[in-house]
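>>> Got a predicted structure here, sequence first:
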Amino acid sequence: MSLGDEKGYGSGSGRTDDGYSTIGGTRQTRTRFPDGEGGDGYNTPRRPARNSRSLVMVVGVVVLLFAAIALANMGGGGGDSNHSSGKAGSKPDSSSTAATGTKPVTGKNGTIASGFAHDEQGAQSAASNFAVALGSAGMFNADTRRSIIQATHDPAVVEGLLAAMTKAYSPAFLENVGLNEDGTTPSGLTFVSRTVPVGTKVVEQSGDTATVEVWCTGLVGMAGQGSTKPVTATWFTISEKLKWVGGDWKVESSSQTEGPTPVNGDNRASTADEIAGAVEGYGGFTYAR
């Protein structure tokens, strides 16, 4: 899947063959009116077919980023594509969102939370925070990307991962998503890349290792007047293999799959300026349970 460059981006009725078949239990015919001619009694035009092209393109960006992460973990298990549903994990119960009595982490490694508890709850909190950081706009800048990778990953895999990231975030790729070749945002536009965890599941935990899946929704695109890559929502699940290193959880390897994706609602799409204002006005969260 790929994005175009910034300059060029851009059923039946329920009847059978029997003319006297019934619909809804009564013998009645169904008449389809042209758009705007009483199709539902309120002159409401039929909804146009949804164009999924932009969604597919944006999903391609997100998948590419995390695919690069998995590829860089040489032999670290990042290529496991069957993680999402084939393994038993801890299932949520009625107390999943209840207060645990454990205070949220207060430490910071740069702008990323640190000092997670050495238990299942701490692993879930770490995985959620790491997902947010690795899906942020900072990953598109070489300097901040290095800081994010160093703060979230096992030191043993950092250098190899950074080398892979340098290749993945090439000038051509950055230009393809609407950024300048050095990763900066064109004047007058706001680049958006945010990951929002929806839920977590511990697939496996034993001593100093844990595998946590994070179900996420994400926002990717360019906001502002003249943008040809509007901000679009995506859904995906990240599987993170964590290791207890130096008194904290760190990512050893990670992989990503698409979905689960809910049905889109009928919310009115906001203007480019509204999205840009929201991104600039609302900060992200630190996730802790």
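Okay, I see it. Remember, it's a predicted structure, so these values are computed and weren't measured experimentally. Numbering: from 1, shown residues only.
>>> alpha carbons only for contacts and neighbour counts from here, please
Fine.
>>> did I read that right, D143 in a helix?
Yes: under DSSP: H, G, I helix; E, B strand; the rest coil, D143 sits within a helix.
>>> Neighbours of it, how many?
Residues within reach of D143, counting by other C-alpha atoms under 10 Å, total 10.
>>> residue ranges for the strands of the chain, please.
Counting by DSSP state E, residue ranges of the strands within the chain are 107-109, 112-114, 190-206, 209-223, 232-245, 248-258.
>>> of those strands, which approaches I149 most closely?
Nearest of the strands of the chain to I149, taken as C-alpha to C-alpha: strand 248-258 at 9.2 Å.
>>> check contacts around the residue sitting nearest the centre point of the chain.
When the chain is reduced to its mean C-alpha position, the nearest residue by C-alpha atoms, centre = their mean turns out to be G218, at 3.4 Å. Listed by C-alpha atoms under 8 Å, 6 or more residues apart in numbering, the contact set of G218 reads 135, 193-196, 233-236.
>>> distance of S147 from N264?
Per C-alpha to C-alpha, to the nearest Å, S147 is found 35 Å from N264.
>>> before we go on, here's another structure to hold up against the first:
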Amino acid sequence: MSLGDGASGGGEGEYGGVGQTRTRLPHRAGDVYGGARRGRSPSRSLATVVGVVVLLIAAIAFANRGGGSSSGGNSDDKTRSAPTAATGTRPVRSKPGTIPSGFTRDEQGAQSAAANYAVALGSADMFNKDRRDEILRAIITPARVAYFEGTLDKAYTPQFSEKVGLNADGSTPQGYTFVSRTSPIGSNATRFAPDKATVDVWCSGLLGLAGQNSTNPVTSSWFTITMQLEWNNGDWKIVQHSQKDGPAPVPGDERASSAEDMAKAVEEYGGFTYAR
């Protein structure tokens, strides 16, 4: 899922733990992903109706805001930006297939860097030694690269690869699709200075092996990554990294997809890079 997942049994620390929550998968014989949809409880149905009514009221209020004024409103009418709302400023430059770089030297740039780096650290490429070292050289401050490489070499062992369903060398077994993705949900700069920043990135992730008879089906998890960044040679770089579980929402009523549908989705839907 992300840096160090599975290496230390789920505890917190510089590289975090497994960071996975158990996902309830309805059972259906012959398919670990499938199963019948559970019926909605009366309380959940009532909550859904109430939610729709609230949204309708909010939409009507928004449409009527400003009355008959034709001047476009004043600054008091403008909705204030949420902490992770897009600002309209382009804070990152990137090319397809590369890790974004060139973040702005401000709080927005630090949050954007942390979100992008979370995606890279949670990718399937981390299970390949050569690609992992490339990622680390791109996002870790130079003085710490050797330390990160050595520590992660001890974490991404043949035993860990086999634990998530891969071959001992990190390759994917024939007939299966390996899934490891991290998606930032939001970010928060808890500390910021022109040369240093600490950013929390709330993420959801997917990890597992999609395919018939997989003993490691793709499961979801929720975790928060904390990155200490420094401004180095014109960009933000990671100095230290830690991870903790959650916040995790209550699982929904969606039926788990089949192994075939999951593998197809991974192949058809490319991952994102994130710029705040």
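Looks like it arrived, so ask away. Because the structure is a prediction, the values reported are computed rather than measured.
>>> ok, back up a step: any idea how far the residue nearest to the centre of the first structure lies from T209 of the first structure?
For G218 of the first structure, the distance to T209 of the first structure (C-alpha to C-alpha) stands at 27 Å.
>>> out of everything not next to it in sequence, what's closest to the counterpart of L121 of the second structure in the first structure?
Following TM-score structural alignment, the counterpart assigned to L121 of the second structure within the first structure is L134. Spatial nearest neighbour of L134 of the first structure, excluding adjacent residues (C-alpha to C-alpha, 6 or more residues apart in numbering): I148 at 7.1 Å.
>>> Map the one you found across to the second structure for me.
I148 of the first structure maps onto I135 in the second structure when the alignment is built from TM-score structural alignment.
>>> what residues are up against its match?
Contact criterion C-alpha under 8 Å, 6+ apart gives 99, 120-121, 126 as the residues in contact with I135 of the second structure.
>>> So S147 and N264 of the first structure - more neighbours on which side?
Between S147 of the first structure and N264, S147 has the larger neighbour count (other C-alpha under 10 Å), namely 16 against 7.
>>> How about the more buried one: what's its closest non-neighbour residue?
Closest residue to S147 of the first structure apart from its sequence neighbours, by C-alpha to C-alpha, 6+ apart: G110 at 7.6 Å.
>>> The one you found: how many residues sit nearby?
One way to gauge burial is a neighbour count; for G110 of the first structure, by other C-alpha under 10 Å, it gives 12.
>>> Wait, it touches Q150, no?
No: in this structure, G110 of the first structure is not within contact of Q150 by C-alpha atoms under 8 Å, at 9.9 Å.
>>> So what touches the longest helix along the first structure?
Selection of the longest helix in the first structure by residue count, based on DSSP state H, yields helix 53-72. Contacting residues not belonging to helix 53-72 of the first structure are listed as 1-3, 77-79, 135, 160-161, 163-165, 168, 220-221, 232-234, 253-258 [C-alpha under 8 Å, 6+ apart].
>>> Tell me the spacing between T141 of the second structure and L229 of the second structure.
As defined by C-alpha to C-alpha, T141 of the second structure lies at a distance of 8 Å from L229 of the second structure.
>>> Compare these two and say which one has the larger neighbour count.
Neighbours of T141 of the second structure and L229, each counted by other C-alpha under 10 Å, are more numerous for L229; the result is 26 against 21.
>>> counterpart of the helix or strand encompassing I57 of the second structure in the first structure, which residues?
For I57 of the second structure, the enclosing helix or strand under DSSP states H and E is helix 42-64. Aligned by TM-score structural alignment, helix 42-64 of the second structure corresponds to no residues of the first structure.
>>> next one: that helix to chain centre, how far?
The gap between the average C-alpha position of helix 42-64 of the second structure and the chain average comes to 29 Å, counting by C-alpha atoms, centre = their mean, to the nearest Å.
>>> And stretch 166-173 of the first structure, by the same measure?
Using C-alpha atoms, centre = their mean, the distance from the centre of stretch 166-173 of the first structure to the centre of the chain it belongs to is 20 Å.
>>> Could you do stretch 235-242 of the second structure as well?
Its chain's C-alpha centre lies 17 Å from the corresponding centre of stretch 235-242 of the second structure when counted by C-alpha atoms, centre = their mean.
>>> how close does it sit to the first structure?
Stretch 235-242 of the second structure: mean distance to aligned residues in the first structure after superposition is 0.4 Å, counting by mean C-alpha distance after the TM-score superposition for the first structure.
>>> so that stretch matches what in the first structure?
So stretch 235-242 of the second structure is aligned with residues 248-255, judged by TM-score structural alignment.
>>> Can you give the contact residues for the matching stretch?
Contacts with stretch 248-255 of the first structure, where a contact means C-alpha under 8 Å, 6+ apart, come from 66-67, 69-70, 73, 76-81, 114-118, 122-123, 126, 152-154, 157, 238-244.
>>> Write a ChimeraX command that selects only the buried members of these.
One line in ChimeraX is enough to select the buried ones among the contacts of stretch 248-255 of the first structure; burial here means 16 or more other C-alpha atoms under 10 Å:
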select :66,67,69,70,73,78,79,114,115,116,117,122,123,126,152,153,154,157,238,239,240,241,242,243,244
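>>> residues touching R145 of the first structure, list them.
Shown here is R145 of the first structure, whose contacts under the criterion C-alpha under 8 Å, 6+ apart are 138-139.
>>> again, but for A197 of the second structure
The contact partners of A197 of the second structure, by C-alpha under 8 Å, 6+ apart, come to 107, 110, 189-191, 228-230.
>>> How many neighbouring residues does V158 of the first structure have?
Neighbour count of V158 of the first structure, defined by other C-alpha under 10 Å: 20.
>>> Same check on A124 of the second structure?
One way to gauge burial is a neighbour count; for A124 of the second structure, by other C-alpha under 10 Å, it gives 19.
>>> State the distance from the residue nearest to it when sequence neighbours are not counted to N116 of the second structure.
Once flanking residues are discounted, A124 of the second structure sits nearest to S180: 4.9 Å by C-alpha to C-alpha, 6+ apart. Between S180 of the second structure and N116 of the second structure the distance is 15 Å, computed by C-alpha to C-alpha.
>>> try S257 of the second structure
Using C-alpha to C-alpha, which is the criterion applied here, S257 of the second structure is 28 Å from N116 of the second structure.
>>> that older thread, farthest pair in the contacts of A197 of the second structure?
Comparing the members of the contacts of A197 of the second structure, the greatest separation, given C-alpha to C-alpha, is between T190 and E230, at 14.0 Å.
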